[in-house]
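**Student:** Sequence unavailable; structure follows:
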């Protein structure tokens, strides 16, 4: 399982990736903006009992957020939900970064 600070970093990054402000995200999870700010600033521990709603609003699984499943399972689950065109794009990109990695 991820540490509190790891969970908070993922939440913060996911909020930004989704284009939410902290105020907008706070509304989505039915919390105050100040409470979200306290989590992001590590002034309060992340409330594990809120994992499901946070994950839902961020478009991730609870297992990914908390780190209770391995990355391969997550990758395969996402890959299997892609349409054929996007699967091909992802595979092309994977080959590209693999080749680049091995040329070092």
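**Tutor:** Noted; the coordinates are in hand. Please read these numbers as outputs of a predicted model, since none were measured by experiment. Numbering: from 1, shown residues only.
**Student:** switch to C-alpha atoms for all contacts and neighbour counts from now on
**Tutor:** Noted.
**Student:** Tell me, how many residues neighbour residue 20?
**Tutor:** Each residue near residue 20 was counted by other C-alpha atoms under 10 Å, and the total is 15.
**Student:** One more: the one 4 residues further on?
**Tutor:** The tally of other residues near residue 24 (other C-alpha under 10 Å) stands at 14.
**Student:** Can you classify it by secondary structure?
**Tutor:** helix (DSSP: H, G, I helix; E, B strand; the rest coil).
**Student:** Next, find the distance separating it from residue 32.
**Tutor:** Computed as C-alpha to C-alpha, to the nearest Å, the residue 24 to residue 32 distance reads 10 Å.
**Student:** Use this one as the comparison:
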């Protein structure tokens, strides 16, 4: 698990990557700008009881912020992607589902059959 300094370094990187201001973080977390400033200035420890708010504001999981493992599911990964990449994942998943639903399977009969051809169902 990350310590306070490591959490704040990660949040600073996320803040820079997403080009977010302290005011925007404040608005998204519903925490006063003065408190947000104290966390980033290290004059106050990161509030673990508000972890979920920060995770949502930065569009990451609480487990990612803390660096703890959790069984990963596709939704967690998908939600961390930028919108453009989410569209690609969705499109690919839809294509795979369509192919799966439209697959034809053959049943081969041992011996002879009247028609002589495999039976297909879909």
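**Tutor:** Structure received. Just so it is clear, the structure is predicted and the values come from calculations on it, not from any experiment.
**Student:** Surely residue 78 of structure 2 and residue 86 touch.
**Tutor:** Yes. With contact defined as C-alpha atoms under 8 Å, residue 78 of structure 2 counts as touching residue 86 (6.1 Å).
**Student:** Now do the contacts for residue 57 of structure 2.
**Tutor:** Residue 57 of structure 2 makes contacts with 25, 28, 29, as judged by C-alpha atoms under 8 Å, 6 or more residues apart in numbering.
**Student:** what sits against the last one?
**Tutor:** So that's residue 29 of structure 2. 53, 54, 56, 57.
**Student:** From residue 23 of structure 2, how far out is the nearest residue to the second one once chain neighbours are set aside?
**Tutor:** With sequence-adjacent residues excluded and distances taken as C-alpha to C-alpha, 6 or more residues apart in numbering, residue 54 of structure 2 is closest to residue 29, at 6.1 Å. Taking C-alpha to C-alpha as the measure, residue 29 of structure 2 and residue 23 of structure 2 are separated by 10 Å.
**Student:** what helix or strand does residue 11 of structure 1 sit in?
**Tutor:** Secondary structure from DSSP states H and E places residue 11 of structure 1 in helix 4-17.
**Student:** list the helices and strands that helix packs on?
**Tutor:** helix 33-40, helix 51-58, helix 62-66 (3 or more C-alpha pairs under 8 Å, 6 or more residues apart in numbering; DSSP states H and E).
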